[in-house]
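Student: fold the following for me, if possible:
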Amino acid sequence: MPRVVSIYLPGLATDRIRRADPSIPPEQAIAVIAKSGSKRWVAAADEAARKAGVRAGMPAAKAQAIFRDLMLLDADAAGDAAALERIALWALTVYSPIVAMDWIDGIVMDTEGADHLQGGEEPMLTRVANQFRAKGLTARVAVADTWGAAHACARAITRETVIVPRGETAKAVEKLPISLLRLPEKIVDDLRTLGFQSVGELANTARAPLALRFGPEIGRRLDQMFGRVSEPIDPIRHPEQVQVFRAFAEPIGAADTINKYVGCLVVQLVAELQKKGLGVRRTDLVVEKVDGTRQAIRAGTAKPARDVAWLTKLFRDRTEKIEPGFGIEKLTLVAIMSEPLEEEQKTSSLVDEDIPDITPLIDILGNRGQRVYRVAPVASDVPERSVARVAPAATEIEESWTHHWRRPVRLLDRPDPITAIALLPDHPPRSITWRGRRYDVKRADGPERVFGEWWKRDSEFDAVRDYFVIENEVGERYWIFRSGNGLDPETGSHKWFIHGIFA
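Tutor: Here you go, the predicted structure:
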């Protein structure tokens, strides 16, 4: 059963304004004003404005009277739509092969088979919400069995994420307002006049009288929400993305037949890429079935590629996941991410140059859901900031680690608190207690003083750490530090932490 994620962006209009002008203070309240003739009203308000009592639909003059320092800006529907399209195209490259815009204030995507790559649906939704917040966008994220249910739940919640368990759509939406059914506003107003308030009330009403008065739209939306009829997501596409497709007069379903036509599509795609001097980094195979549903398979490469045999192999290794159902009527192959790729001329040499290429291994591991990366040095004295993850096939980084003191083989994800008995300010501990176990220190070296990055963070202007290498009675060596110089409280808390383990 497919799973659908809806991402609702309630503050898109105001978030876009802040992203375009970073000089706007965070505490500054913003309202977007729409107008029609001489009438002007609030179309959107940010959190600061809402706390002051400004609401969407309120006359602009009243909003300004409520909050004198309110920043009023004209609505730009075209700009908001363009921003939403850019967000959807970005999500297409990051989250799922099937992503579309969901009305004017959100996006929707099919994440069938993608959640296990991120540890489950809860970590996946949390990651989505965190990434949108990091980009300065307020997001409400919901996952459900259908587009209609995910759309409604994302707009009904006040927290960042919600998960509707499989098969529990009816229970999740029965108390939601009918305005979340994606019905025309006129129909919603008429239904409220008749006394309908919730989705459950409408769903438990006889269908014939509603259809006689309002037409088939109410029944269609209810059936889509409860999964009685399919609602395929038509993926968004950028005009410059290279794509090829094959439609079938008679549906196909055999694995050999699917592999045959996938191979033909790869040949066509590579030919189109070659004309433009491009190599593909991420490719999506979209399978459209007779019943209107879609399934997608994504294959990525560490480097731009135009190797027909290799791209075909990457897809054929995964076509077994395709569930043809009653048959497949169309296959589409899309180059979601592509980069310039020049032809390389191979030169012969009397001396064989055995330079191993591990990118095929990287591709195989990456397409199995493994996170493949390299660790690169960063110019920072703070240990946890001195490394960074880079793409496995990225160009070599000239930066290198230059330390006069030895570093541990294993660095903990974050410093772990310990208790220590030590003579301040410069003496190493005589003993430490870590996770309830005491270790007597037999040998020690230090201190190595590490200063905070005061030029990046004002809070680290006086901060220091004193690191020691200690060895216990059985020869185990640890990397520990004291926060602060041991004298001035401004330099740190003077608490002790373990940060690494030596081999």
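Student: alpha carbons only for contacts and neighbour counts from here, please
Tutor: Noted.
Student: which of the three states applies to T395?
Tutor: coil (DSSP: H, G, I helix; E, B strand; the rest coil).
Student: next SSE downstream of the top strand by length along the chain?
Tutor: The residue-count maximum for a strand in the chain (DSSP state E) belongs to strand 437-451. As assigned by DSSP states H and E, the chain's next helix or strand after strand 437-451 is strand 464-472.
Student: list the helices and strands that following strand packs on?
Tutor: strand 437-451, strand 477-483 (3 or more C-alpha pairs under 8 Å, 6 or more residues apart in numbering; DSSP states H and E).
Student: compute the inter-axis angle for it and strand 477-483.
Tutor: With axes from the mean of the first three to the mean of the last three C-alpha atoms, to 10 degrees defining the directions, strand 464-472 sits at 150 degrees from strand 477-483.
Student: show me what contacts I421?
Tutor: Applying C-alpha atoms under 8 Å, 6 or more residues apart in numbering to I421 gives the contacts P429, R430, S431, I432.
Student: just give me the neighbour total for I30.
Tutor: 26 (other C-alpha atoms under 10 Å).
Student: again, but for the one 3 residues further on
Tutor: I33 has 21 neighbours, counted by other C-alpha under 10 Å.
Student: about what we covered before: looking at the contacts of I421, which is nearest R482?
Tutor: P429 (9.9 Å; C-alpha to C-alpha).
Student: would you check that that closest one makes contact with T419?
Tutor: No: the criterion here is C-alpha atoms under 8 Å, and P429 misses it with T419 at 9.5 Å.
Student: to compare with the earlier structure, here is another sequence to fold:
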Amino acid sequence: MRRVVSLYLPTWPTDRVRRMAGGEALSAETPLVLVGREGSRRVVRAADAAAQAAGLHAGMPVAKAQILVPDLVMEDASPAADAEALERLAVWMLQRFAPIVAADPPDGIVIDSTGADHLHGGEAAMLDGLVGRLALSGVTARAAIADSWGAAHALARYSADPVCIAPAGHGPSVLVPLPIEALRLPHRMAADLRVLGFDRIGDLLAQPRAPLTLRFGPELERRLRQALGELAEPIEAVRSPDLIEARRAFAEPIGAAETIARYIGKLVDQLSRSLEEKSLGARRLDLLCNCVDNRTEAVRVGLATPVRDAQRLTRLLCDKIETIDPGFGIEIMTLTATITEPVGRRQLASSLIEAAAPDISGLIDTLANRIGARAVYRVAPVASDIPERSVCRIPAMSPDTGATWPGHWPRPSRLLVRPEPIETVALLPDHPPASFTWRGARRRVKRADGPERVFGEWWKCDAELVAVRDYFRVEDEAGERYWIYRAGDGEHPETGSHRWFLHGVFG
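Tutor: Prediction:
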């Protein structure tokens, strides 16, 4: 099922101006407006959040705005610069999130995320990542995902939640409570509908469509059908002139898997030659299939290292053929190297001197494209005495830094996501327990070693200034070994709760 993301950037023009100012940008508390001309009048074209909180809005005369906010900061509006920056933002999202991304002027981005959400940890994680990255860049954003562009556009702008996820196959139910302006109708048409008593989309859906079409024309019917997903609304993906791509148009539409695979091989050969001419390798490939019924099927594959080997790229793309629904046939296939990196010439190792290092990047690519890049990783040590902070995830093909974990104290092969509380029977408060109960099973301790005292990281949190943990390695009657600790030093209450927890299991 098709899924579409709509990003709404409510203060995009002023956010762009602040980003361009860099280190000299105004603080977020300083009201900022962009001004332009309507005939002989100077009016506000855009207002940031601080200006809107002060009562300013687009269309207000500048003279009135200056009376309301005496220290108002004004800049000249530039719709052309806003549109150009929006296109650049769309290209940035194309490279990182999905193969079909387009600008939705004047203040939005639309993304066809069908089949791409699992690469980002699911729809919720993908939307949080989008909004979070934009917020870190100083851009305010709202996001919604739905089954159609029209529904996602409406929810992003009129839903109460800044991040809205409509369930797959939602139907008209998510649109019913939204105002009629959410249908992207002309302002005059929306005003006329309100005069007739239509305030919500649900009011329109409850009426026969023929009289509404006769009164207001086909535009109202078209927008309703687009929002409901009854009428296709193709997304023209943004394209950067720097992208390297290969394209093939067919006189007769194709649909058989074998035919698609054959032409994938031809496109990969053409793309590989272009990459070799520029000494580049692909880190991400997008295959777009334009179908007869005005749909676009997209396939995205990522690579752990820059690659231009045609056989390997063809295999990865052909593994995704089953996800392509050609419908009545494919008219155009476009293969794009969305992300590329330089590839140096590699000197072959001599078999008389040294053995060639094993290359597992092909295996990493296969796994990452099947189960998602986030599910394939390596763990690396972090300089921290707190066990749960001493490990981080890094990309599977990251270079080895040589860093290792301290070896003077053994660590369990399996560390729990979070420590789990256990019930203990101890002879003395500061001794290892004689037995403990974990997940409903009681275990008698036969051997124990410890304690290993771990102090809190006071420079990160004031609460850890005096916090300590005492870790013990214990073995039960069955020979199973566990890593347990007591929160606190067993004497002073301010050092911890003195409760016991199980933190890991030794292999």
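Student: rewinding a little: just the helices and strands packed on strand 464-472 of structure 1: most buried one?
Tutor: Ranked by mean neighbour count, these are led by strand 477-483 with a mean of 23 (mean count of other C-alpha atoms under 10 Å).
Student: relative to strand 437-451, how tilted is it?
Tutor: With the same axes, to 10 degrees applied, the angle from strand 477-483 of structure 1 to strand 437-451 works out at 60 degrees.
Student: circling back to that earlier point, counting only strands, which of the contacts of I421 of structure 1 make the cut?
Tutor: P429, R430, S431, I432.
Student: give me the aligned partner of A394 of structure 1 over in structure 2.
Tutor: A394 of structure 1 maps onto S398 in structure 2 when the alignment is built from TM-score structural alignment.
Student: wait, I meant T293 of structure 1
Tutor: By TM-score structural alignment, T293 of structure 1 lines up with R295.
Student: repeat that for I336 of structure 1.
Tutor: So I336 of structure 1 corresponds to T338, using TM-score structural alignment.
Student: point me to the helix or strand that includes that match.
Tutor: strand 330-342.
Student: cool, I187 of structure 1 as well?
Tutor: Going by DSSP H and E, I187 of structure 1 is part of helix 185-193.
Student: ok, residues contacting the helix or strand just after that helix?
Tutor: The C-terminal neighbour of helix 185-193 of structure 1 among helices and strands, as given by DSSP H and E, is helix 199-203. Helix 199-203 of structure 1 has contacts (C-alpha under 8 Å, 6+ apart) with A170, V173, E174, K175, L176, P177, I178, L181, F196, L222.
Student: mind telling me what Y439 of structure 1 corresponds to in structure 2?
Tutor: Aligned by TM-score structural alignment, Y439 of structure 1 pairs with R443 of structure 2.
Student: I meant to write R406 of structure 1 there.
Tutor: R406 of structure 1 maps onto P410 in structure 2, by TM-score structural alignment.
Student: now its match, what's its secondary structure?
Tutor: coil.
Student: give me the residue at the spatial middle of structure 1.
Tutor: V128 (3.8 Å; C-alpha atoms, centre = their mean).
Student: and what about it, helix, strand or coil?
Tutor: Under three-state DSSP, V128 of structure 1 comes out as helix.
Student: can you name the residues that contact it?
Tutor: V141.
Student: any idea how far the longest strand of structure 1 is from the chain center?
Tutor: 41 Å (C-alpha atoms, centre = their mean, to the nearest Å).
Student: by how much does that strand deviate from structure 2 on average?
Tutor: Superposed on structure 2, strand 437-451 of structure 1 shows a mean distance of 2.7 Å to its aligned residues (mean C-alpha distance after the TM-score superposition for structure 1).
Student: tell me what that strand is packed against?
Tutor: Using 3+ C-alpha pairs under 8 Å, 6+ apart, strand 437-451 of structure 1 sits against strand 429-434, strand 464-472.
Student: closest to E344 of structure 1 out of the ones you listed?
Tutor: Across these, E344 of structure 1 has its closest neighbour in strand 464-472 (49.8 Å, C-alpha to C-alpha).
Student: in structure 2, what stretch matches the closest one?
Tutor: Alignment of strand 464-472 of structure 1 against structure 2: residues 468-476, by TM-score structural alignment.
Student: same thing with stretch 273-280 of structure 1?
Tutor: Alignment of stretch 273-280 of structure 1 against structure 2: residues 275-282, by TM-score structural alignment.
Student: so how far is that stretch off the chain centroid?
Tutor: 28 Å.
Student: and stretch 188-202 of structure 1, what's buried?
Tutor: Using 16 or more other C-alpha atoms under 10 Å as the test for burial, stretch 188-202 of structure 1 gives V188, L191, F196, Q197, S198, V199, G200, L202.
Student: contacts for the longest helix along structure 2?
Tutor: Across structure 2, the longest stretch assigned as helix under DSSP state H is helix 257-277. Helix 257-277 of structure 2 is contacted by residues 244-248, 254, 281-282, 308-310, 313-314, 317-318, 321-322, 334-337 when judged by C-alpha under 8 Å, 6+ apart.
Student: how many neighbours does the counterpart of A309 of structure 1 in structure 2 have?
Tutor: Alignment note (TM-score structural alignment): A309 of structure 1 maps to Q311 of structure 2. Per other C-alpha under 10 Å, the neighbour tally for Q311 of structure 2 reads 12.
Student: likewise for the one 5 residues further on?
Tutor: For L316 of structure 2, the count of nearby residues is 20 (other C-alpha under 10 Å).
Student: tell me the SS of it?
Tutor: L316 of structure 2 ends up helix, using three-state DSSP.
Student: and the one 10 residues further on, by the same measure?
Tutor: When the structure is reduced to helix, strand and coil (three-state DSSP), P326 of structure 2 reads as coil.
Student: give the aligned equivalent of it in structure 1.
Tutor: In structure 1, P326 of structure 2 lands on P324 (TM-score structural alignment).
Student: quick one: its match from I252 of structure 1, how far?
Tutor: 8 Å (C-alpha to C-alpha, to the nearest Å).
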